[in-house]
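Participant: turn this into a model:
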Amino acid sequence: MSTEILPVATPAQVRAYARRLTLRHPRALAGALGLHALAAVTGLVAPRLLGDLVEGVRDGGAHIDRAGLAIAAFVVAQGVLVRYAYYASARLGERVLAELREEFVDRVLELPLSTVERAGTGDLVTRTSRDVDALSTSVRYAVPETLVAAVVVAFTAGALVLTGPLVALPCLVAVPLLWGVMRWYLPRAHAGYLRENAAWAELTDGLTETVHGARTVEALGLAERRHARGDRDIAASYAIERYTLRLRMVLLPVIEIGFVLPVAATLLVGGLLYVHGHASLAQVTAATLYVQQLIGPIETLLNWLDELQLGGASLARLLGVGEVPPDRTPNGRRPPGERITARGVRYAYRPGRDVLHGVDLDLRPGERLAMVGPSGAGKSTLGRLLAGVDGPRAGEVALGPDDGDGHAPDGRMPLVELPLDELRGHVALVTQEHHVFRGTLRDNLVLARPDATDDELARVLAAVDWDGPGLDAVVGEGAAGAGAKAGAAGTGGETLSPAQAQQLALARLVLADPHTLVLDEATSLLDPRAARRLERSLAAVLDGRTVVAIAHRLHTAHDADRVAVVEDGRVTELGTHDELIAAGGSYAALWSSWHGAGSQRESADLR
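Facilitator: Below is the predicted model:
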């Protein structure tokens, strides 16, 4: 299965979303900008008063005490206004960030499972961690600071022009320099930060796979190969981070030069204008102070611009999650029945490389069907299609009525036309990979049915031969899969063994009570005797339900009503255990090989 990076939103989509998100709170935005504008205006009074003071000192009519008190009053007023302006900006930023996070969680939960698996864990984990953190910094600090700086620059530039158009002209000397460097920097930075985040996703994906499959890596001697993969991912991440660093090494020195030039030019040109009588000393003084005052907000704008580029790239990746097309199109109709049929089913993980080739299969209501075959034959893929997790590339997997003749007539409804919530009420899939959520055992169980009583929970636990902690015991978070523990070591929860996690998943399934169950190696983590006992217990509880059991242990096939042999993406044999043994085909050879090499204990269980 190839790894694919989830979609990334375009710059236009990012700008449109940011605009919509901000304008959801027009009053709060107007209030914050108004306070910042008042703070900026009060900050513009002091330079003008100082200019008049210098002029007055030269003329001998300066009122130093009065000017000093006025300057102090405006400085204090500016400090108070800035305090409340930043408070209003922070509140607005936190509100916007909370809404953005909630929408992102909704988008993630709506992702088709097949898309998540193709993308791998690294890309999604990077988006939910690194990208969210980067965006949080932008929303909390970069956006408010940038807005404040923009307001201050606008009002200061206006005051500078009002002071005297001629003395204001020299500050424009830095505009071509700054405009040119920003035009060079911005497109490169946006693309660079997108590649940087994608490189982090690849690195995270590789590390996650290595950690989760540590025992497999060790058993198969893959340590050097995984080490080499990690080195390649780190090198790629290092290279792209060096690229974005080089961009900043060009940007920042040019910005520093752009700060010095306007002040020097204003002093020089302003002095010449004063000497030739085209500007007063007060105008030159005030203009120089205004230009000096512009350095702070412009520096803030340009410094945060880099953070905004990173935040914009992160927002594009977060919004891109919502660009994944749905894998089902609910039609609003009710299913005409509970019989699942597959007709001409084809499926491919990669375009042009089908792993299922025209599979036809009818599931009889209430039967137990075992699917067996060699690894990689397509059993799990077919199970996922029968459970509605994936949709076929061609053909149809549908729910339909039962005509009583062992065939489903016309009028079937494809599983992909059922809403996901309703689909899970009809058919459910349990694999050997399970998650134990941090909380009580009761909390983990009632995920399947929130209104379940303790008596019902005790019944389903008994059905899976539960021998673990009680309903009020706190169990931990973690995934239990092939060789991995589902536990919470160090989190305060009781660690469940992989077998207990598997029992817990089966108990949830019994509680959900769908009419069709697909069990993909659902008891593989139990020892053969315990698995045998559990399957017998489940058979009693699930009597009347349709069960598709994908297994390597052939005693599951021995007990099933029918057996489907899957080879090379096709159902090559279908019938009862006795019929397939009598036919002398692939199943008979598989049974003979397994039964002859099986342990005495499993043979005794079969008898």
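Participant: only C-alpha atoms for contact and neighbour calcs from this point on.
Facilitator: Will do.
Participant: what sits up against the strand ranked longest in the chain?
Facilitator: Criterion DSSP state E: the longest strand present in the chain is strand 339-350. By CA atoms under 8 Å, 6 or more residues apart in numbering, the residues outside strand 339-350 that reach it are 1-2, 354-365, 386, 391-402, 408.
Participant: which residues are in contact with the residue nearest to residue 36 when sequence neighbours are not counted?
Facilitator: Leaving aside its sequence neighbours, residue 36 sits nearest to residue 85 (CA to CA, 6 or more residues apart in numbering; 5.4 Å). By CA under 8 Å, 6+ apart, the contact set of residue 85 is 32-33, 35-36, 39.
Participant: and residue 464, what does it touch?
Facilitator: 503-504, 506-507, 534, 537-538.
Participant: can you tell me which of the contacts of residue 85 is closest to residue 565?
Facilitator: In terms of CA to CA, no member of these lies closer to residue 565 than residue 32, at 68.3 Å.
Participant: hang on, that closest one packs against residue 91?
Facilitator: No: counting by CA atoms under 8 Å, residue 32 does not reach residue 91; the two are 9.4 Å apart.
Participant: same drill for these two, tell me which one is more crowded.
Facilitator: Ranked by neighbour count (other CA atoms under 10 Å), residue 32 and residue 91 place residue 32 first, with 24 against 14.
Participant: residue 140 versus that one, what's the distance?
Facilitator: Residue 32 sits 14 Å away from residue 140, going by CA to CA, to the nearest Å.
Participant: follow-up on the earlier one: can you pick the most crowded of the contacts of residue 85?
Facilitator: residue 36 (27 neighbours).
Participant: what sits against that one?
Facilitator: 81-82, 85-86, 148, 151-152.
Participant: from the residues you listed, list the buried ones, please.
Facilitator: By neighbour count, with 16 or more other CA atoms under 10 Å, the contacts of residue 36 hold 81-82, 85-86, 148, 151-152 as buried.
Participant: now do the helices in the stretch 351-500 of the chain.
Facilitator: Using DSSP state H, counting those that start in this stretch, the helices of the stretch 351-500 of the chain run over 379-386, 420-426, 441-445, 454-463, 498-512.
Participant: other SSEs contacting the last one?
Facilitator: Helices and strands in packing contact with helix 498-512 are listed as strand 427-430, strand 434-436, helix 441-445, helix 454-463, strand 478-480; criterion 3 or more CA pairs under 8 Å, 6 or more residues apart in numbering; DSSP states H and E.
Participant: now do the buried residues in the fourth one.
Facilitator: The reference is to helix 454-463. 457, 459-463.
Participant: this one as well, want them side by side:
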Amino acid sequence: MSRLPVASAREVRAHARRLALRYPRQLALTVFLYALATVFGLAAPWLLGQLVEDMRDGTAEVDRTTLLIVAVLVIEAVLVRGAMYTSATLAEKVLAELREEFVDRVLALPPATVERAGSGDLVTRSTRDVDVLSRTVRLAVPDSLTALMTIAFTLGALVLLGPLLVLPCLVAVPVLWAATRWYLARAREGYLRQSASYSELTDGLTETVEGARTVEAFGLAGRRAARADADIARSYAAERYTLRLRTVYLPISDTAYMMPVVAALVFGGWCYIEGLVPLSAATAAVLYVQQLIEPVDRLLYWMDELQVGGASMARLLGVRGEPAAAVPAQVRNGGGQDIAVRDVRYAYRAGSDVLHGIDLDIKRGERLAIVGPSGAGKSTLGRLLAGVHAPRTGAVTVGGTPLADLPLERLRREVVLVTQEQHVFSGTLRDNLVMARPDAGDDEVRQALMAVGAWEWAGAYGLDARVGSGGTELSPAQAQQLALARLILVDPHTLVLDEATSLIAPRVARQLERSLAAVLEGRTVIAIAHRLHTAHDADRVAVMVDGRITELGTHDELVAKGGDYAALWHSWHGRAVAN
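Facilitator: Prediction:
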């Protein structure tokens, strides 16, 4: 199964930089507060060093020095609290923008891209990856920033005490550099593979749950369980790989950053004995090196989280549609063009075409019915005509422009596909309708509901009635009526109706289709139907068999011809066809 793309490491870094720089003042204030807190944090070891020096000389003012140390620690705590507040506020703003951008990217994806990728990948990105990135932005980034500043300022303080006192810190550099280089070379791909395994697992479980009745009816429980076991095994292997990286990297790092403490004690004592540095400097240097352990430990701890967050951000940024192609002026400025299908072939799997050389011309304002036995390719052709899929070969054009080249927003204003599978969104009845056209008033909403025969029940509920999850549950037939009412509000020039009234009682469906025909007069309507009265009312009928159009003409012409359509018509009416 095709997966959605993943952004490169360079794209992730560039995007993170752009997000942070959108709030330069708040970022500068955060950095300033952390820096100031770090400076005050360095004062306590220096004061302790001075206290040791003074006690040796017998001039120590313990009370005064103690009060200074307490004051410094209180100021540091206040500054840290302020820095944490500003960084948390900044993180929430950045996270909100990331979420909004992700939703925009998801909504801009072509439906065919989503179908190829499967729901599991998208669900995992919109849930687990967003949660992981949330933790990274809120906690890992600000804490890592604090740790880096503390390390930098502490090393600077050591240089001021005496350049020689920095040398013990260099003991750990080769070990940390080699271990970190080894870890980073493997971590990104490991965490991307781990996230992808979650997508496959979610995809398989979602399919099993959604198709539970089919699984039970055909006795597929064993096969679905085997699929779940295989997905869990892959996820387990991916988790074990990243765990192995951590179990190698973290112990080495923990050992490495303890080495400078021992070296500082030995080297600082030697420098004092040799008279190279005063006792206060040697004492402060040991305390500074000891103080380095905590920020280095935090940095190493968050290093792993930053890798996980970077992988999640790469997956979120990877959700993007293809760039919009240039659209000719005649298509940009006016709809209602003729649709042409030329030598179209399409395959869901490579080497297995389900459409074979389809040629079809649909005039503006024409009502075309597509009929044929199950599995003939009717719905597939409907999806190509609606721009959901692009043909493998050949072209589907509107006004001479391939549908695949139209920007998605423009395409959905021009061509709308309505199927028998409809979703009722959580909200009011009005919300479910005006999402199709936000500027629609209540009178227009009522007219749309009346046109599809839904006002009787919708009026009883009221437009402010909550439906969907947490509200009134609508029947499948009512959900289809809502979808058709949305269609009327959108008012596209071309409609593709794929069994759009199949869940409504036949007599009611017949009345509804006649009402729609009157309301949509002048629009191009392509109806894919099993109920042949739809074909009887159409201007022309296209008969599909085995992925090919075998007949094309009016209802009367095709019945008189005595071919495939006539057989379907007589069979639908319960009459045998004479040999």
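Participant: show me what residue 56 of structure 1 aligns to in structure 2.
Facilitator: With TM-score structural alignment as the criterion, residue 56 of structure 1 lines up with residue 54 in structure 2.
Participant: and for the nearest residue to its match once chain neighbours are set aside, the neighbour number?
Facilitator: Counting by CA to CA, 6+ apart, residue 54 of structure 2 lies nearest to residue 60, which is 4.4 Å off, once chain neighbours are set aside. Neighbours of residue 60 of structure 2 under the rule other CA under 10 Å: 15.
Participant: please name the residues that touch residue 582 of structure 1.
Facilitator: Contact analysis of residue 582 of structure 1 by CA under 8 Å, 6+ apart lists residue 588.
Participant: residue in structure 2 matching it?
Facilitator: Aligning on TM-score structural alignment places residue 582 of structure 1 opposite residue 560 in structure 2.
Participant: that's a strand at that match, yeah?
Facilitator: No: with DSSP: H, G, I helix; E, B strand; the rest coil as the criterion, residue 560 of structure 2 is helix rather than part of a strand.
Participant: if I look at it, how far off is residue 567 of structure 2?
Facilitator: Per CA to CA, residue 560 of structure 2 is found 11 Å from residue 567 of structure 2.
Participant: overlap in contacts, the two.
Facilitator: Here residue 560 of structure 2 and residue 567 have no joint contacts, going by CA under 8 Å, 6+ apart.
Participant: who wins for proximity to residue 279 of structure 1 among the helices and strands packed on helix 498-512 of structure 1?
Facilitator: Judged by CA to CA, the one of these that comes nearest to residue 279 of structure 1 is strand 478-480, at 73.6 Å.
Participant: which other helices and strands contact that closest one?
Facilitator: Packing partners of strand 478-480 of structure 1 (3+ CA pairs under 8 Å, 6+ apart): strand 434-436, helix 498-512.
Participant: surely residue 112 of structure 1 is in contact with residue 326?
Facilitator: Yes: between residue 112 of structure 1 and residue 326 a contact is recorded at 6.4 Å, counting by CA under 8 Å.
Participant: between these two, which is the more surrounded one?
Facilitator: Shown here are residue 112 of structure 1 and residue 326; by other CA under 10 Å, residue 112 has more neighbours (17 against 12).
Participant: looking at structure 2, which helix is longest?
Facilitator: helix 62-108 (DSSP state H).
Participant: average offset between it and structure 1?
Facilitator: Taking mean CA distance after the TM-score superposition for structure 1, the mean distance separating helix 62-108 of structure 2 from the aligned residues in structure 1 is 1.6 Å.
Participant: which residues of structure 1 does whichever helix or strand comes after that helix align to?
Facilitator: Per DSSP states H and E, the first helix or strand lying C-terminal to helix 62-108 of structure 2 is helix 111-117. Mapping helix 111-117 of structure 2 onto structure 1 (TM-score structural alignment) gives residues 113-119.
Participant: that older thread, with distance to residue 371 of structure 1 added, can I get the contacts of residue 36 of structure 1 in a markdown table?
Facilitator: Shown next, in a markdown table, are the contacts of residue 36 of structure 1 (distance: CA to CA, whole Å):
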| residue | distance to residue 371 of structure 1 |
| --- | --- |
| 81 | 72 |
| 82 | 70 |
| 85 | 67 |
| 86 | 64 |
| 148 | 65 |
| 151 | 68 |
| 152 | 71 |
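Participant: just the closest of those residues to residue 208 of structure 1, please.
Facilitator: Residue 208 of structure 1 lies nearest to residue 86 out of the contacts of residue 36 of structure 1, by CA to CA, at 40.3 Å.
Participant: so what does that closest one match up with in structure 2?
Facilitator: In structure 2, residue 86 of structure 1 lands on residue 84 (TM-score structural alignment).
Participant: try residue 95 of structure 1
Facilitator: In structure 2, residue 95 of structure 1 lands on residue 93 (TM-score structural alignment).
Participant: now swap in residue 142 of structure 1 and tell me
Facilitator: Under the alignment (TM-score structural alignment), residue 142 of structure 1 maps onto residue 140 of structure 2.
Participant: you'd agree its match is up against residue 302?
Facilitator: Yes: with contact defined as CA under 8 Å, residue 140 of structure 2 reaches residue 302; the gap is 5.6 Å.
Participant: give me the more crowded residue out of the two.
Facilitator: Remark: of residue 140 of structure 2 and residue 302, residue 140 carries more neighbours, 22 against 19, as counted by other CA under 10 Å.
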